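Visitor: Compute the structure for the input listed below.
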Amino acid sequence: MLPADSLFSNLALSSSEKNLLLNEYKRVLKLRNESGTLLGDLRRILPLHIASIRSDGILSIERHQIASESIALRAPNGREESVLSLKSLRDSVEAVLTMTELLSEYFRAQPESDTVQLALKLSLPFLSPNLIYDATQTLVERMRAESAVPIADGIVRENEKVVSRGEVITDLTKRKLDSYLRAKAEREVRTGELRLYIGKILIVLIIASLFAAYLYFSRPQIFFDNSLLLLLTSVILLELLAAWYSVQFEWLSPYIVPIGLASILFTIIFDSRTGIFATITISLLAATIRGNDFPFALATLFAGGMGVFFTRDIRQRAQVALSVLYVFIGYSVAILAFNFARLASLEEILTDLKFAAISSLLCFLVYPALLLVEKIFGITTDLTLLELSDANHPLLREMAANAPGTYTHTMQVSLLAEEAANCIGANALLCRVGAYFHDIGKIAQARYFAENQTNYNPHDELTAITSGRIIGEHVKQGLELGRLYKLPKRVLDFIPQHHGTTMIHFFYDKALKAFPHDKLNLDDFRYPGPKPQSREAAIVMLADGVEASVRSLTTPNEETVSQIIDVVIRKRLDEDQFSECPLTFAELKAIKESFIKTIMALRHRRVKYPGQKI
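Guide: All right, here's what the predicted structure looks like:
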């Protein structure tokens, strides 16, 4: 006799289900009758339920995968076809669930009971799909049905008038008009996307070319400097990326884009004109990204412009906070104007103001941005110059202690240069700071320079050639000292450029009396240069020469001062010192007038007090 397990080798029955079936089998053998036993019930009800479910139909795919509400049933011979409602059919999973419900109801037991599970497993081999889905034939029939649908309902001939003004529109006329609109939309879909891209590219080129033209004609020092162009491009692209990102989220207001940050940053790094042109460019490009959003363009332009105007004459870091406030005020005015004009709700207005406030607060990132820009691009901003203009700078304190005459000369030169720079629209702050440090090379050997001497002159014990070399050496020593104290390049440039390539005439003339001309090396009596490369360096050169020359006058008046200034300017022109900087004759005249005014103010006569004898 075979073991009991072999009787159930083809069914995945649990041990309890096997025991149940085996006991029922033994019971039938004992009674010699299936009536009243589980096997008898299974033999009777399973065929009925299986036949009922299969007659309804079992799908070979899940029912939700069929898009239509009915299916076409085709016989294997391909000659008979009927249409069935999808609701009357079941897929394999639904067939099993239905059988489980029927068995549970019949045996009045839970679906998890051994009796129901045993009956279900016995019926599973017979619940296989009998309605097979034919994907290929379905696709063929679908395409055939689509091709059978007429693409047009009626004909409209070329140049045919559809409707005239004042004519009553009938149903046929309306259908023709609707057909025309659909045909037009289809043509625009085919060609509109290309035209859209071409249009946007042209708009970007127009806006960018205006900014590029401004840089080329008005700011060539920026246009031809790759690092500065990279800085401009990087900041503009970051702003445009933020504008594009804001479009991706409907809940984000466009005013979250911190265009005011770029406005303030460019104004501090370059100047107010570059800042306003950059603001216009970013605003228009960002508005283009947002689908030609005119209110956004005007609002950001107004807010950014406010930031530019209140940052252009920055004299302290706290002034940035005031600029941020005015940026927010600019946003607020523009937002209220446009939202009132379109009758926006209070909630919409408050939302825009909230994001504008966030955008304005982001302008405080200008502080770390400036540090990053100065570090990466080697740019010296006016804020850094303000820090260097502090009279307590270690170099200035050392100069005041070790070379007091040079320190006094430096302060006088800075005052002359700053006032002259203001007269011609140059960078007055840069002139002042450059003048502060232009003679730091004299600190180490202060006694060799006339302004620091009293009764003893060490040059009396030296040859003219040696003296000339010592005087010229203060340029090199100044550069070394400036680099040691990490002065920025814009300030270091004043050290060699305030002398340019001029001659040390006093010692050269003295040498000519002691040596033949052909025995002298002119380089021993010429400053190494380079010549002034900026208007600011040229102003300091003139201020340095004028201050030293005027100091030699015993009774200076406006006429003698004017003559001294003319002599200094003529010497510098004769030595071609201004050929490499954009200084005009009109500006030279304005500088001269400024020098006269400042010198006369510094050397005015004081009233003699009663009883004063000295």
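
Visitor: from here on, contacts and neighbour counts on C-alpha atoms
Guide: OK.

Visitor: Would you point out which residue is most central in the chain?
Guide: The residue lying closest to the centre of the chain (Cα atoms, centre = their mean) is Leu238, at 1.3 Å.

Visitor: how far away is that one from Leu261?
Guide: For Leu238, the distance to Leu261 equals 11 Å [Cα to Cα, to the nearest Å].

Visitor: Please, which helix or strand holds the residue nearest to the centre of the chain?
Guide: helix 226-247 (DSSP states H and E).

Visitor: Could you check the angle the helix or strand just after that helix makes with helix 226-247?
Guide: Following the chain from helix 226-247 toward its C-terminal end, the next helix or strand by DSSP H and E is helix 259-269. Counting by axes from the mean of the first three to the mean of the last three Cα atoms, to 10 degrees, helix 259-269 lies at 170 degrees to helix 226-247.

Visitor: what packs against helix 259-269?
Guide: Using 3 or more Cα pairs under 8 Å, 6 or more residues apart in numbering; DSSP states H and E as the contact criterion, the elements in contact with helix 259-269 are helix 226-247, helix 272-289, helix 294-309, helix 319-341, helix 346-361, helix 366-377, helix 382-388.

Visitor: how about this one, so we can line them up?
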Amino acid sequence: MNKKKNSLFAHLISLAVQTIRAKLALLILFSSVFAILAFATYFSFLEMNGFRQVNLLDFEVGKVAERDVTTSREISFVDENATRIRREARQKLITAVFRYDNALSASMQNNFSSFALFLTQSFNEYRQFDQFMLNLQQEYPGILEQKEAKKLFSAQNRDDVLLTARSLFKQLVNEGVTAFPDAGMERFNELEVEVVRSRNDRVERQEVPIKTLLTRDGLRSYVVKSLSLMQKKTELADLIMPLFLPFVSENLVYQADESEAKLEAAIRQVQPVLVVLQKGQKIIKRGFIITDESFRQLHALANSGVYIDIRQFSGSLLFLLLTIFLSFYMFFTALPQELAEFRTIVLLCVFFSLNYLIVLIAGRIHFFSLPLDMVMIIPSAMIAMLVTILINQRVAVLFSVILACGSLIASNFTLAPALFSLFSGISGIAVMRVSGKRIDLVKSACILAVLNPLLVVFLSVVFPSSSRDAWTPVFGSSINGFMSGIFVLGFLPIIESLLNTSSSFRLMEFSDLNSPIMKKMLLSVSGTYNHSIMVATLAESACREIGADPLIARVGAYYHDIGKMDQSEYFVENQTDYNKHLDINPRLSATVIRSHVKQGIEKARQLRLPREIIDIISEHHGNSLITYFYNEAKKLDDSVDPEDFTYPGNPPKTKESAVVMLADVVEAACRTLDKPSVPRLEKFIGELISQKINAHQLDSSELTFRDIGIITRTFVNILAGYYHSRIEYPNQKDPDAQEQKIKDLIGKGKRNE
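Guide: Predicted structure coming up:
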């Protein structure tokens, strides 16, 4: 039991590995498409509120806004203007620093005390003013003018003046004298200053009104006021002031560095004004004038930096992945036969990526920012028309649904562009007429130029305010519809050539009997040429009756025997009077006959014929037996291997290929039929087709018994008309009988001689 389980498990693993290998190219393709689109989607979400969505050049204060701007997330930013006002207010509250100079104050006090003591001694020593003045100038030259010195010397209360002066000077020094700088205090408090004093190793800071500070200009007022408080005569100020001025210095000094440091520290502590914009907040309203505040908010939005909404981005990627899986299921489950080739899948992936990227980029451009504005450049109609021509209509309809899903994701789940993509694509499919005439593309373009605007009008009613104005998307969609047909007309030959597709337009070009290869067949292998034309007539008519593609059948029939061109004399339809097979053995004859299939495939690839035509060339004999030469070989050797006399191809896999096989064998065999009446043709053709059925040549072609009956009747009708009986005219003579009569007469004459 364990061995059976292990064997089953190994078989499943082997089957899974084989499946992965078989689909490896598809897996790589879809993974690459998803990676590219995911990468593009990431960059579209990145800086969604940055300059990629908001261009400040589009907005100006005082102008009317042309569109709304809404935040997609919560954004906080510093209001620089409000923060600047707060900082300026804080600056005006910071007091400048003035520091009291103790050393200078002590020096000022000592100097003035010495001077006052000198005057007292001089007053006592000298009775004459001249001697007093000379002594004063000797000790303190130029400190007092003679007039001031004489007035003091003559004063009766000069001792009291000196005593009062010493007291006032001490008081003045303790109070402090300051000087304000010419510049540097503009940013500080204009009403108060900070005075710093050091007393007993302790620093005292006190904010005092700036008007209470004593300056040299205010000394006289200070002295007068102090004398008044001391209940002394204010006239003493005239005697005291000359004594003060030489010894007064600014001992309350402005500290520029300390004041600036204090100011900067205070500014750093100022908290910026933080403004919070809530998610979904509309900061710019369409039709309203842009204010300074809204422009500041817009500026903050534009400079909000790198950001990506992980939730929304993840959702978009998830839906993109689901869309790819949906397309995989729809195409590879519902339509495996149409999409069997890798090149077709690559083409659809390119088309999907192109549509997705165009919608994705358009949504990030200002001009296409509104949903209906971007319909002007959505290429869904053009893509749907191309898929209709290159593959078929059914695939095009399913692919339009996939394109609409992609447009929905790329437009950030906006419904209007997705609906336009869907209905515009289906409209392109509906108006497309695949008849092989390129003028039909121009007609389809003109019809789309009318249908697309009607679709936009309908969407604008369902989704109001979805466009910049009413007429731009209408006219743009009309141009889109017309140019879709024109672009299809221009791109189609390029895509057909690159992918070597079997579109009706390309097949019509290959069906031209005036092409160089067909002219060469007419001149070099006229029998094969006429045979191919007849086979094409039979196959095309039969395919039209059973619902297969008559154009593929016709072109396949034209080219199914091009391999006979190199050795045309070995094929009976090209032989005139001598059969070369009489000179070689049956095995070699079979080899020559078999080779025309391989040579036909090589020529078809050189001509870059579509795969469907090459398949018809390789399958028009299937793997059937070359009966005539096989029987001839058996006469010589009973042990001959049938494989040596079998065509190297495979049985037909499509209806068109099977019909060409039947038309080929019927047309060739009916040439040997004597007096081909309708009953004889019907019986003969039925037998030929039955032989192919019994040889299992039609097992993979999907032909039904009903189809075979229709094919038989079609062949009989065409060949009966082709081989119809003619009236024998009275004077008409058989050239072979006349020639035989002449020979008999000549022979009789010789015998008589």
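
Visitor: just to revisit the earlier point, flag every buried residue along the helix holding Leu238 of structure 1.
Guide: Buried residues in helix 226-247 of structure 1, defined by neighbour count with 16 or more other Cα atoms under 10 Å: 228, 235-236, 239-240, 242-244, 246.

Visitor: cool, and stretch 713-727 of structure 2?
Guide: Here stretch 713-727 of structure 2 shows 713-716, 718-720, 723 as buried, counting by 16+ other Cα under 10 Å.

Visitor: which among those residues gets closest to Ser465 of structure 2?
Guide: The closest of the buried residues of stretch 713-727 of structure 2 to Ser465 of structure 2 turns out to be Thr714 (Cα to Cα; 61.0 Å).

Visitor: Kindly provide the distance from that closest one to Val555 of structure 2.
Guide: Going from Thr714 of structure 2 to Val555 of structure 2 by Cα to Cα gives 19 Å.

Visitor: follow-up on the earlier one: mean deviation, the helix holding Leu238 of structure 1 versus structure 2?
Guide: When structure 2 is overlaid, helix 226-247 of structure 1 sits 1.3 Å from its aligned residues on average, using mean Cα distance after the TM-score superposition for structure 1.

Visitor: Which elements pack onto that helix?
Guide: Contact here means 3+ Cα pairs under 8 Å, 6+ apart; on that basis helix 226-247 of structure 1 packs against helix 220-223, helix 259-269, helix 272-289, helix 366-377.

Visitor: As CSV, those helices with distance to Thr138 of structure 1 and mean neighbour count would be great.
Guide: Conversion of those to CSV gives the following (distance: least, Cα to Cα, whole Å; neighbours: other Cα atoms under 10 Å):
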stretch, distance to Thr138 of structure 1, mean neighbour count
helix 220-223, 66, 14
helix 259-269, 57, 28
helix 272-289, 45, 23
helix 366-377, 64, 14
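
Visitor: These: which one's closest to Leu22 of structure 1?
Guide: Between Leu22 of structure 1 and those, the shortest separation by Cα to Cα is 78.2 Å, and it involves helix 272-289.

Visitor: could you check the angle helix 272-289 makes with the helix holding Leu238 of structure 1?
Guide: 40 degrees.

Visitor: what span of structure 2 lines up against helix 226-247 of structure 1?
Guide: Residues 342-363 of structure 2 are where helix 226-247 of structure 1 aligns, with TM-score structural alignment as the criterion.

Visitor: Could you report the neighbour count for Gln248 of structure 1?
Guide: Burial of Gln248 of structure 1 is recorded as 9 neighbouring residues (other Cα atoms under 10 Å).

Visitor: which residue lines up with Gln412 of structure 1 in structure 2?
Guide: Pairing criterion TM-score structural alignment: the partner of Gln412 of structure 1 within structure 2 is identified as Met534.

Visitor: which residues touch the aligned residue in structure 2 for Ile599 of structure 1?
Guide: In structure 2, the residue paired with Ile599 of structure 1 according to TM-score structural alignment is Leu719. Going by Cα atoms under 8 Å, 6 or more residues apart in numbering, Leu719 of structure 2 touches Leu681.

Visitor: So Leu719 of structure 2 lies in a strand, does it not?
Guide: No - read with DSSP: H, G, I helix; E, B strand; the rest coil, Leu719 of structure 2 is helix and lies in no strand.

Visitor: which one among the buried residues of stretch 713-727 of structure 2 gets closest to Ser624 of structure 2?
Guide: Nearest to Ser624 of structure 2 among these is Phe715, at 21.3 Å by Cα to Cα.

Visitor: Dump the helices and strands packed on helix 259-269 of structure 1 into a markdown table; add distance to Ala72 of structure 1 as well.
Guide: Putting these into a markdown table (distance: least, Cα to Cα, whole Å) gives the following:
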| stretch | distance to Ala72 of structure 1 |
| --- | --- |
| helix 226-247 | 48 |
| helix 272-289 | 51 |
| helix 294-309 | 57 |
| helix 319-341 | 58 |
| helix 346-361 | 54 |
| helix 366-377 | 70 |
| helix 382-388 | 82 |
